[in-house]
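>>> Sequence first, then the predicted structure, then my questions.
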Amino acid sequence: MLQGAGVVSLSGISTGAYATGIEPFRQVVTRYAIRPNPAAPWPAGLRLRIAVLTDIHACDPWMSLERIAGIVAATNALQADLVVLVGDFMVGQRYVTRIIPAAEWAPVLGGLAAPLGVHAVLGNHDWWEDPDALRRGGGPTASGTELTRNGIRVLSNEAVPLATRAGPVWLAGLEDQLALLPVRRRTGRGRLGLHDLAATLKAVPDGAPMILLAHEPDIFAQVPARVALTLSGHTHGGQVRLFGWSPVVPSRYPGRYAYGHVRERSDLVISGGLGLSIAPIRLGVPPEIVVVELGAEAVA
């Protein structure tokens, strides 16, 4: 019995050491090949390679400036047509040795490059860690200001056309769905988020191909079939994922929008992200750069 207990104890210690000391610093590239739903307009023959970065949570020692620079280099090496950043650049936990301010991490991300540009939306922690923006109940935020200053277009309930060889493809970006949650908890009133899906979609001409960026995936339950692809983060894949199951998922639909490719009326990809939130642990869901080949033959 003592020998068995010892084995179990050592196993638990080794797993914990891996989950805090190794997996959070790993980095993988996860690829999806998606043919848009027939209900979504998409130019015949057009194939876009999209690199997706999300949930960086800049801080020492978990996501240092040097590590962010390595992510930028790895992303550029993928030669994507488009690079998108889907929010949560700011730290999301207390177990850090230094919070890295936006004025330091944004210039590093400014090294990202792609023919169709580099675009971003904000996440909940970009609001929650910005007391001035919370007090105002609106922007500008430190994250948004510094990203813009370093050449990255930040979309807030708006859309822009991308000039592809097959004509314009619209990129729409939704403002965060939980932006004002700390204020609401404190006062008991007011809005939860600053998102406006109807206004965001209205900015795209009828019948035009469209990609949507939304930090939290829950909005996908309301996304119409005309959107070819929605890209999200936020969940970190549960940050602990065992045999395809995550015990804790920050979503109203934890069994529905936890991680990976989801097809309903249209297509959603939820990235497991790169950094850490709440606790410094990752197990079964290593930090990832996501690459989506949109317009490609779907993977069986």
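Cool, got the structure. All figures in this text were calculated on a predicted structure; none of them were measured in a lab.
>>> okay, CA-based contacts and neighbour counts for the rest of this
Fine.
>>> Pull the distance from stretch 267-283 to the chain's centre.
What separates the centre of stretch 267-283 from the centre of its chain is 8 Å, taken as Cα atoms, centre = their mean, to the nearest Å.
>>> Would you mark the buried spots in the lengthiest helix in the chain?
As assigned by DSSP state H, the longest helix anywhere in the chain is helix 2-21. For helix 2-21, the neighbour count (16 or more other Cα atoms under 10 Å) marks 19, 20 as buried.
>>> got another, please set it beside the one above:
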Amino acid sequence: MLVMKRTKVLLLLLIILFAFYSLIVEPNFAIIVVAVEVKLKNLPGDFNGYRIVHLSDTHFGEFHLKLRDDLVLSKVKEIKPDLIVFTGDIVSSKHSVEEAVDFIKKLASIAKVFIVLGNWDYSSGASKILLHKLCSLENVVVLVNNYAVVSRGKSSLYVVGVDDPYTRRSNLSKALENIPQNSTKILLAHSPQIIGEATGKVDLVLAGHTHGGQVVVPFVDPLFVPLPARYKKYVHGLFLVNGTYMYVNRGLGTSILPIRFFAPPEIAVIVLKKSGS
């Protein structure tokens, strides 16, 4: 009888600890900075060592502590990036647009910000007002199936952005129109499933959407990855797919359930290197 009571107490404590860690600690305090070096053959020499901060999936409107946003801004400022990119799912609610725009405005005071939208930005009903407000910000560029030129020294590269592939809004052919074939192209897309049509057309893909699984049981595949079956392997990290690199970011926020477990929120620092340097 005593053993059973102790077992129940221990089980209750474990449940409380799991809830506290997954709801409060990991989503808000366990933000990690991941440095990723990507070597590109045709990278202009002027861009050797170029640092891109890659953020994704903040999901403003889902439960989180404001401290999370302050920590992210502080860490990004310390990194001193050359460029910041944001690969969608900015909000989960149209009522949180102002909060999200204020956060991005602060990011834009650190470095120029390039943004694409994700499925939640649309399903929340926030896309129109979000686009309007983001496009009015200084030092912020929203890419919707188009591109922008980034210059450094006497060289340039192309930042290409497609609308959300998960909801079939992407048009990569349109986005790549008029870009010189041999130029360096970095593609921003919310969902990694864009890799199916991006290989051989761009040098690097930066994506999010998966949350790294969000809830991961050690030594077991993530419980849920919102991707078509053939793309479920692209949960998190750097991949080389038929000559094209892709980095999938775990993102910063949560969706459906306001918890993270063994899938800490991340800030990725993509360091471009010229192959052979």
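Nice, thanks for sending it over. The structure presented is a predicted model; accordingly, all values stated were derived computationally and were not measured.
>>> what's in contact with the following helix or strand past the longest helix of structure 1?
Counting by DSSP states H and E, the next helix or strand C-terminal to helix 2-21 of structure 1 is strand 28-34. Contact partners of strand 28-34 of structure 1, identified using Cα atoms under 8 Å, 6 or more residues apart in numbering, comprise 261, 286-299.
>>> okay, stretch 153-163 of structure 1 sits on what stretch of structure 2?
Aligned using TM-score structural alignment, stretch 153-163 of structure 1 spans residues 141-151 in structure 2.
>>> Check what contacts that stretch and list those residues.
Counting by Cα under 8 Å, 6+ apart, 112-117, 131, 134-135, 156-163, 170-172, 174-176 sit against stretch 141-151 of structure 2.
>>> swap in stretch 47-57 of structure 1?
63, 75, 78, 80-92, 231-234, 236, 271, 273-277, 288-296.
>>> got it, and stretch 193-206 of structure 1?
So stretch 193-206 of structure 1 is in contact with 138, 156-159, 170, 172-181, 210, going by Cα under 8 Å, 6+ apart.
>>> Among those, which lie within strands?
Members of the contacts of stretch 193-206 of structure 1 lying in strands (criterion: DSSP state E): 158, 159, 170, 172, 173, 210.
>>> Out of those, give me the two with the largest separation.
158 and 210 (12.0 Å; Cα to Cα).
>>> which stretches of the stretch 1-150 of structure 1 form helices?
2-21, 65-77, 102-109, 124-128, 131-136, 142-149 (DSSP state H, counting those that start in this stretch).
>>> Format the ones you listed as a markdown table; extra columns: distance to residue 28 of structure 1.
Formatted as a markdown table, the helices of the stretch 1-150 of structure 1 follow (distance: least, Cα to Cα, whole Å):
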| stretch | distance to residue 28 of structure 1 |
| --- | --- |
| helix 2-21 | 16 |
| helix 65-77 | 10 |
| helix 102-109 | 18 |
| helix 124-128 | 24 |
| helix 131-136 | 34 |
| helix 142-149 | 25 |
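>>> And the ones you listed: which comes nearest residue 242 of structure 1?
helix 2-21 (12.2 Å).
>>> Apart from its chain neighbours, what residue comes closest to the residue nearest the centre of structure 2?
Taking Cα atoms, centre = their mean as the criterion, residue 56 is the residue nearest the geometric centre of structure 2, at 2.5 Å. Using Cα to Cα, 6 or more residues apart in numbering and skipping residues adjacent in sequence, the residue nearest residue 56 of structure 2 is residue 251, 4.5 Å away.
>>> In three-state terms, label the counterpart of the one you found in structure 1 for me.
In structure 1, the residue matched to residue 251 of structure 2 (TM-score structural alignment) is residue 273. Here residue 273 of structure 1 is recorded as coil under DSSP: H, G, I helix; E, B strand; the rest coil.
>>> ok, residue 273 of structure 1 - contacts?
Here residue 273 of structure 1 is in contact with 53, 54, 55, 56, 233, 234, 236, 237, 287, 288, 289 (Cα under 8 Å, 6+ apart).
>>> Just to confirm, what residue in structure 2 is aligned with residue 110 of structure 1?
For residue 110 of structure 1, the residue aligned by TM-score structural alignment is residue 105.
>>> Next, count neighbours for the closest residue in space to that match that isn't next to it in sequence.
Spatially, and ignoring its direct neighbours in sequence, residue 105 of structure 2 is nearest to residue 137 (6.7 Å; Cα to Cα, 6+ apart). The local packing of residue 137 of structure 2 (other Cα atoms under 10 Å) involves 15 other residues.
>>> try residue 197 of structure 2
Residue 197 of structure 2 has 11 nearby residues by other Cα under 10 Å.
>>> do the same with residue 54 of structure 2
28.
>>> What lines up with it in structure 1?
Under TM-score structural alignment, residue 54 of structure 2 pairs with residue 52 in structure 1.
>>> And residue 176 of structure 2, by the same measure?
Residue 176 of structure 2 maps onto residue 201 in structure 1, by TM-score structural alignment.
>>> Tell me the buried residues in the helix or strand where its match lies?
Assigned by DSSP H and E, residue 201 of structure 1 belongs to helix 197-202. Residues of helix 197-202 of structure 1 classed as buried by neighbour count (16+ other Cα under 10 Å): 197, 200, 201.
>>> Can I get these in a markdown table including distance to residue 30 of structure 1?
Formatted as a markdown table, the buried residues of helix 197-202 of structure 1 follow (distance: Cα to Cα, whole Å):
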| residue | distance to residue 30 of structure 1 |
| --- | --- |
| 197 | 28 |
| 200 | 28 |
| 201 | 28 |
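>>> closest to residue 252 of structure 1 among those?
For the buried residues of helix 197-202 of structure 1, the nearest to residue 252 of structure 1 is residue 197 (17.5 Å; Cα to Cα).
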